[in-house]
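> mind looking at a prediction? Sequence and model below.
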Amino acid sequence: MFYRTTVLIMAQTFDTVKSKLEQMFDFTRTTRYAGDVTKGALT
């Protein structure tokens, strides 16, 4: 029982970290895209 609970907690933590990383990656990709658009509009 204890082992199963630990595995569940680890899986939940992994999911949370994974979604956090995906959000961060999306954010950096979006800002980079916005920077490229701004650069293109200025030149």
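Done, it's in.

> please count neighbours and contacts with C-alpha atoms only from this point.
OK.

> any idea how far the most centrally placed residue in the chain is from Tyr3?
The centroid of the chain falls nearest to Glu22 when counting by CA atoms, centre = their mean (2.0 Å). Using CA to CA, to the nearest Å, we find Glu22 at a distance of 28 Å from Tyr3.

> included below, for side-by-side comparison, is a second structure:
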Amino acid sequence: MNRLFKYVYAVRRVGNRIKAWHRPTYYIIKWTLFGTIFVGVFFAL
């Protein structure tokens, strides 16, 4: 679990840095990622 958290925390830091830099870009990336995951799960079935 600790090994996984190291990578999750690194991604979170990048997300926070993008959010502090330019909030609209952060939300575009966030929802694109969610959409990609949703489509991947939906079409994998």
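That came through fine. In this text the structure is predicted, and so the values were computed from the model without any measurement.

> fetch the TM-score of the aligned pair.
Aligned and superposed, the two chains score 0.54 in TM-score terms (TM-score structural alignment, normalised by the length of structure 1); 27 aligned residues with a CA RMSD of 2.2 Å.

> which one in structure 2 is aligned with the residue nearest to the centre of structure 1?
Alignment note (TM-score structural alignment): Glu22 of structure 1 maps to Trp31 of structure 2.

> all helices for structure 2, in order.
Under the criterion DSSP state H, structure 2 contains helices at 2-21, 23-44.

> other residues contacting the longest one?
Same thing as helix 23-44 of structure 2. 15, 18-19 (CA atoms under 8 Å, 6 or more residues apart in numbering).

> mean deviation, that helix versus structure 1?
On superposition with structure 1, the mean distance recorded for helix 23-44 of structure 2 (mean CA distance after the TM-score superposition for structure 1) is 0.3 Å.

> for that helix, list every residue counted as buried.
Residues Tyr26 are the ones in helix 23-44 of structure 2 that count as buried (16 or more other CA atoms under 10 Å).

> ok, Ile28 of structure 2 to Arg17 of structure 2 distance?
Using CA to CA, Ile28 of structure 2 is found at 14 Å from Arg17 of structure 2.

> revised request: answer the last question for Arg3 of structure 2.
From Arg3 of structure 2 to Arg17 of structure 2 the distance is 22 Å (CA to CA).
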